[in-house]
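Enquirer: No letters, just coordinates:
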């Protein structure tokens, strides 16, 4: 009799254990489903190419921004947006033009097609001369010098009390794209670029 009772008790314990494991498996599966649902959004917001580009230019941008009364977060976001995270032809060697700055740099330029906004959200293509630099640092430094012009006064930290004010000031001055500031804000938020504004 003792042996039979023991077996029944063991069966009951085993049944309870299996039930507990099933409940835990269901909880784990539900948690995994939620995590997987988050994955595509995170992938959309951040990609490895952009992260690598930010890591490459971030420290130099932070240093140059601090010396020139600028938000490094805005500088980096512009570089990401204008250069397609360093993937555009214009942003690669030998040009290193991360910001789509037109004209020439120490007599060096390159002609490239570009899209312009007519001020009403309609895009059209033109060919333009863009500055060509010898290094990444020269590109970042020249950008900082460009933003010392009076037209960009409201982009500087002395006048813009937040990066959002700075990006608003760039819209319609630096770029004709009417959504320019919103695009920069999205990049700054998605990649946590405000960390570079801490001097």
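Expert: Arrived safely. Fair warning: this is a prediction, and the values are worked out from it, not measured in the lab. Numbering: from 1, shown residues only.
Enquirer: can we go C-alpha only for contacts and neighbour counts from here?
Expert: Will do.
Enquirer: Which stretches in the chain count as strands?
Expert: Ranges of strands within the chain are 109-117, 123-131, based on DSSP state E.
Enquirer: any chance of these in CSV, with distance to residue 155 and mean neighbour count too?
Expert: Putting the strands of the chain into CSV (distance: least, C-alpha to C-alpha, whole Å; neighbours: other C-alpha atoms under 10 Å) gives the following:
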stretch, distance to residue 155, mean neighbour count
strand 109-117, 21, 14
strand 123-131, 21, 14
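Enquirer: Adding distance to residue 76 as columns, could you present those in CSV?
Expert: Output for those, formatted as CSV (distance: least, C-alpha to C-alpha, whole Å):
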stretch, distance to residue 76
strand 109-117, 20
strand 123-131, 18
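Enquirer: of all the ones you listed, which lies closest to residue 69?
Expert: Nearest to residue 69 among the strands of the chain is strand 123-131; the distance by C-alpha to C-alpha comes to 22.9 Å.
Enquirer: any idea how far that closest one is from the chain center?
Expert: 24 Å (C-alpha atoms, centre = their mean, to the nearest Å).
Enquirer: Below is an additional structure, to be compared with the one above:
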């Protein structure tokens, strides 16, 4: 039996080796309160309600939003995704004057990667990260991700490749996560 660790605003991280790999246990803070992530499936289940509501409000695919959160945050376990930064999407810049400097890998467009240090937005909560992500995707450069301009999530993930991310295989990675976790069930 696994014990869940709880604590408001406190990060409890324990890595357990289970033959197949590692599972992270951590407490996440959202606008609605704290919840504990025990597996990748739990991560999806915990962010899905907010992602669904926000995606619906902004005319986006919740499946794409959740897949990007999985990919960009290393399934909620990256240092940037964890408190105090709560950045689920690797969004660069500042948020309400808050940022954090991290090393990041960039793709030159031909599949070759290189590393740079850059500023990433730091959020007060995961809800803020999800909402800001939707606001970023509301910009005209991302019009190809909007439900009104697409026929499927595949169109949206393709539109993110080379615009949102420099990774030339970004859409394939997102599509794989959407299929693996059956994320289209969150698209209204």
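Expert: Yep, it's here. Quantities reported herein were computed from a predicted structural model and do not represent experimental measurements.
Enquirer: related to what we said a few turns ago, which one of the strands of the first structure lies closest to residue 180 of the first structure?
Expert: Of all the strands of the first structure, strand 109-117 comes closest under C-alpha to C-alpha, at 10.4 Å.
Enquirer: tell me, the closest one lands on which residues of the second structure?
Expert: With TM-score structural alignment applied, strand 109-117 of the first structure matches the range 99-107 in the second structure.
Enquirer: quick check: stretch 130-137 of the first structure aligns to which part of the second structure?
Expert: Alignment of stretch 130-137 of the first structure against the second structure: residues 120-127, by TM-score structural alignment.
Enquirer: Contact partners for the aligned residue in the second structure for residue 66 of the first structure?
Expert: When the second structure is aligned by TM-score structural alignment, the residue opposite residue 66 of the first structure is residue 56. By C-alpha atoms under 8 Å, 6 or more residues apart in numbering, the residues touching residue 56 of the second structure are 62, 188.
Enquirer: if we can go back for a sec, list the contacts of the match of stretch 130-137 of the first structure.
Expert: 28-31, 50, 84-88, 90-95, 98-102, 129.
Enquirer: again, but for stretch 47-55 of the first structure
Expert: Against stretch 47-55 of the first structure from outside (C-alpha under 8 Å, 6+ apart): 76, 80, 85, 86, 191.
Enquirer: from those residues, which is closest to residue 160 of the first structure?
Expert: residue 76 (16.7 Å).
Enquirer: which residues sit in contact with the aligned residue in the second structure for the closest one?
Expert: Taking TM-score structural alignment, residue 76 of the first structure has residue 66 as its aligned residue in the second structure. Going by C-alpha under 8 Å, 6+ apart, residue 66 of the second structure touches 44, 47, 48, 51, 183.
Enquirer: Dead centre of the second structure: give me the residue that sits there.
Expert: Nearest residue to the geometric centre of the second structure (C-alpha atoms, centre = their mean): residue 69, 1.4 Å.
Enquirer: can you tell me how far residue 7 of the first structure sits from residue 19 of the first structure?
Expert: 18 Å (C-alpha to C-alpha, to the nearest Å).
Enquirer: okay, now the equivalent of residue 193 of the first structure over in the second structure: neighbour count?
Expert: In the second structure, the residue paired with residue 193 of the first structure is residue 183, using TM-score structural alignment. Neighbour count of residue 183 of the second structure, defined by other C-alpha atoms under 10 Å: 20.
Enquirer: you'd agree residue 183 of the second structure is up against residue 63?
Expert: Yes. The pair residue 183 of the second structure / residue 63 is scored as a contact, 4.7 Å apart, by C-alpha atoms under 8 Å.
Enquirer: Surely residue 48 of the second structure and residue 185 touch.
Expert: No. Judged on C-alpha under 8 Å, residue 48 of the second structure makes no contact with residue 185 at a distance of 10.0 Å.
Enquirer: out of these two, which sits in the more crowded spot?
Expert: The residue with more neighbours, out of residue 48 of the second structure and residue 185, is residue 48; 19 against 12, by other C-alpha under 10 Å.
Enquirer: wait, what's in contact with the more buried one?
Expert: Per C-alpha under 8 Å, 6+ apart, neighbours of residue 48 of the second structure: 62, 66, 186.
Enquirer: Number of residues surrounding the first one?
Expert: It refers to residue 62 of the second structure. 26.
Enquirer: The last one too?
Expert: For residue 186 of the second structure, the tally of surrounding residues (other C-alpha under 10 Å) stands at 19.
Enquirer: which residues does it contact?
Expert: 48, 52, 62, 63.
Enquirer: my read: residue 123 of the first structure touches residue 116, true?
Expert: Yes. Residue 123 of the first structure is within contact range of residue 116, at 5.4 Å (criterion: C-alpha under 8 Å).
Enquirer: Relative to residue 50 of the second structure, how far out is residue 82 of the second structure?
Expert: Look at residue 82 of the second structure and residue 50 of the second structure: by C-alpha to C-alpha, they are 17 Å apart.
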